[in-house]
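Participant: only geometry, no sequence info:
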């Protein structure tokens, strides 16, 4: 049977996308008749060009993009999520022996990577507001490459560094002068990484393909949740997927994500969605929170839940 082409464009290559990589490697999409392929443009906002010119069927990235574009530039419809929590970590220096709380960030300098979009700053500043800290009382250095900022932080710049958890843990593993102050996967639900496409291009045939994609992705999520990352076969896959990070670090972060709700289902929970909308409003990306049904069509994901369908 010929596979239906299902090209995906993504804003990056990240550990929080792991269930999709597993679904691809294990043939879960192929068994459902979908030929899923992935491209990652540089710069990342080329994903919108790929949707516009038809070279991609869907985009994987932050929900803040379709939120801020809605009724301004282009309307997009979100149909699934892969990451249910923020994959970030906050680093500080080991010379700081105080018990950490977010209130300690007030009046300090925070380095934040921003190469993959605005999510890092958006989430961290929302988290500060939720904990009663005015983000305007913090100094930020965030318009530089993440590797450059990491080197500068280790060299003495700033007080804290926000980056992805995998990079943070790899840094801690090789540098005893820095430590994890907070893993943000523990800080509640948000639809961190979602799939979407232009609203006007959605047809019954598209919805059917999205449904089958969600079935395959759900199988990938379930596989990850059912297997400890330290198992030999899983560990070997992680080593192939992330060859530039020490495998013990990848295994540890994967298991932290498994335990702390990074991956749940392909459906976007309303509570996390509404929380993130408030964060986007307070960051002035949107004027008011967008109603769930105004941005999300949960039908493909809902149809996939509990479905054990194969090709």
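Facilitator: Arrived safely. Predicted model only: the values in this text are computed from it and were never measured.
Participant: only C-alpha atoms for contact and neighbour calcs from this point on.
Facilitator: Fine.
Participant: Give me the contact list for stretch 291-304.
Facilitator: Outside stretch 291-304, the residues within contact range by CA atoms under 8 Å, 6 or more residues apart in numbering are 66-67, 76-80, 207-208, 210-212, 214-215, 218, 266-268, 270, 273-274.
Participant: quick one: that stretch to chain centroid distance?
Facilitator: Centroid displacement of stretch 291-304 relative to its chain, using CA atoms, centre = their mean, to the nearest Å, is 18 Å.
Participant: Comparison target below:
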């Protein structure tokens, strides 16, 4: 067995294909022992890539895109999620139907300390949905725990949070569901596996085997639905009911969180770069081939006759 090490930026339900693949033994079939851990802070995962303690980081593709601007070359090898799982809550119950323009003139609290993806997805989706981002008062300078504390104590009009946090706030009537970005947001490469190009090159056989296991986990999840995740949910998210977790997974499947393959699609990369340019963290678009190494996916495609 060869150990393949993943520095994950969080524990998230949209990473379920990997968890399913581990549970079902799909990586073991490839003679891979998966070692997945949560570095603290999550940015330590980047250092672990450099010193060889991690083979890949699992997280948002916004980071390798930003760093590819003559800072540090990372290459993305597989996608695990095509939708943003976040939920936007409003302080007051809104009537009259959903409209992105409801955010205009309002304070919208978005986590900043945990990464840039939350803000970039919200601002890009709002503009794509017809709102003027310059009229939205984004607050994205604090950690998730701080924005939640601020919102619960009366600061801000909207907040962008993970589904489990949203469910808790809704249950306690702290906020009301404005929109699920899984439903209202477009397809983007929200979560991918990325690493150093030289590591991918030197360990290509391991990356290809990992892609096979991940693809089998994705296919299994799409075929069997949230019920197949019952034990995983119970173990990793004890604060929410297992049935609610299963409903979330089934909603993710219905709304296209996971595509049929782990391929990082050109159109998704192109759209995500539009959002990054709007968020002023990307100066211009980077060629797809400079960001993505498709060889692991193509290996899995051929191996599994996709």
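Facilitator: Great, that's in hand. Please read these numbers as outputs of a predicted model, since none were measured by experiment.
Participant: Tell me how they score on TM after superposing.
Facilitator: Superposed pair, TM-score by TM-score structural alignment, normalised by the length of the second structure: 0.93. Supporting alignment: 303 aligned residues with a CA RMSD of 1.8 Å.
Participant: Among the contacts of stretch 291-304 of the first structure, which lie within strands?
Facilitator: 76, 77, 78, 79, 80 (DSSP state E).
Participant: In a markdown table, list those residues along with distance to residue 190 of the first structure and neighbour count.
Facilitator: Compiled in a markdown table, those are given as follows (distance: CA to CA, whole Å; neighbours: other CA atoms under 10 Å):
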| residue | distance to residue 190 of the first structure | neighbour count |
| --- | --- | --- |
| 76 | 19 | 25 |
| 77 | 17 | 24 |
| 78 | 14 | 26 |
| 79 | 15 | 25 |
| 80 | 13 | 28 |
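Participant: Now do the strands in the second structure.
Facilitator: Under DSSP E, the second structure gives strands at 2-8, 32-37, 56-59, 75-81, 87-90, 107-110, 137-139, 158-161, 176-180, 191-195.
Participant: Would you mind saying which of these lies nearest residue 304 of the second structure?
Facilitator: Residue 304 of the second structure lies closest to strand 75-81 among those, at 15.4 Å (CA to CA).
Participant: Check how far that closest one sits from its aligned residues in the first structure, on average.
Facilitator: Strand 75-81 of the second structure, aligned to the first structure and superposed, deviates on average by 0.7 Å (mean CA distance after the TM-score superposition for the first structure).
Participant: Direction-wise, compare that strand with strand 191-195 and give the angle.
Facilitator: 160 degrees (axes from the mean of the first three to the mean of the last three CA atoms, to 10 degrees).
Participant: so where in the first structure does strand 75-81 of the second structure end up aligned?
Facilitator: The counterpart of strand 75-81 of the second structure in the first structure, using TM-score structural alignment, spans residues 77-83.
Participant: Mind listing residues that contact the matching stretch?
Facilitator: 16-17, 19-20, 63, 66, 191-199, 210, 214, 217, 262-263, 265-268, 295-301.
Participant: again with stretch 149-164 of the second structure
Facilitator: For stretch 149-164 of the second structure, the surrounding residues in contact (CA under 8 Å, 6+ apart) are 85-92, 103, 106-111, 118, 144, 147-148, 174, 240.
Participant: In ChimeraX, how would I select just the buried ones from those residues?
Facilitator: Applying 16 or more other CA atoms under 10 Å to those, the buried members can be selected in ChimeraX as follows:
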select :85,86,87,88,89,90,91,103,107,108,109,110,111,118,144,147,148,174
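Participant: Kindly confirm whether my reading is correct that residue 7 of the first structure touches residue 54.
Facilitator: No: Residue 7 of the first structure lies out of contact with residue 54 (CA atoms under 8 Å); the separation is 9.4 Å.
Participant: Tell me which of these two has more neighbours.
Facilitator: residue 7 (19 against 12; other CA atoms under 10 Å).
Participant: List the residues that contact the more buried one.
Facilitator: Residue 7 of the first structure is in contact with 35, 36, 37, 38, 39, 55, 56, 57, 58, counting by CA under 8 Å, 6+ apart.
Participant: correct me, but residue 257 of the first structure touches residue 184?
Facilitator: No: under the criterion of CA under 8 Å, residue 257 of the first structure is not in contact with residue 184, lying 10.1 Å apart.
Participant: more crowded one of the two?
Facilitator: residue 257 (24 against 20).
Participant: distance of that one from residue 17 of the first structure?
Facilitator: Per CA to CA, to the nearest Å, residue 257 of the first structure is found 11 Å from residue 17 of the first structure.
Participant: Show me the helices in the stretch 101-250 of the first structure, by range?
Facilitator: With DSSP state H, counting those that start in this stretch as the criterion, the stretch 101-250 of the first structure has helices at 119-130, 146-154, 165-174, 204-226, 232-241, 247-259.
Participant: Relative to the whole chain's centre, how far out is the shortest one?
Facilitator: I take that to be helix 146-154 of the first structure. Chain-centre distance of helix 146-154 of the first structure: 21 Å, with CA atoms, centre = their mean.
Participant: which part of the second structure lines up with it?
Facilitator: Counting by TM-score structural alignment, helix 146-154 of the first structure falls onto residues 144-152 of the second structure.
Participant: What is the aligned counterpart of residue 247 of the second structure in the first structure?
Facilitator: Residue 247 of the second structure maps onto residue 252 in the first structure, with residues paired by TM-score structural alignment.
Participant: right, I mislabeled it, should have said residue 33 of the second structure
Facilitator: So residue 33 of the second structure corresponds to residue 35, using TM-score structural alignment.
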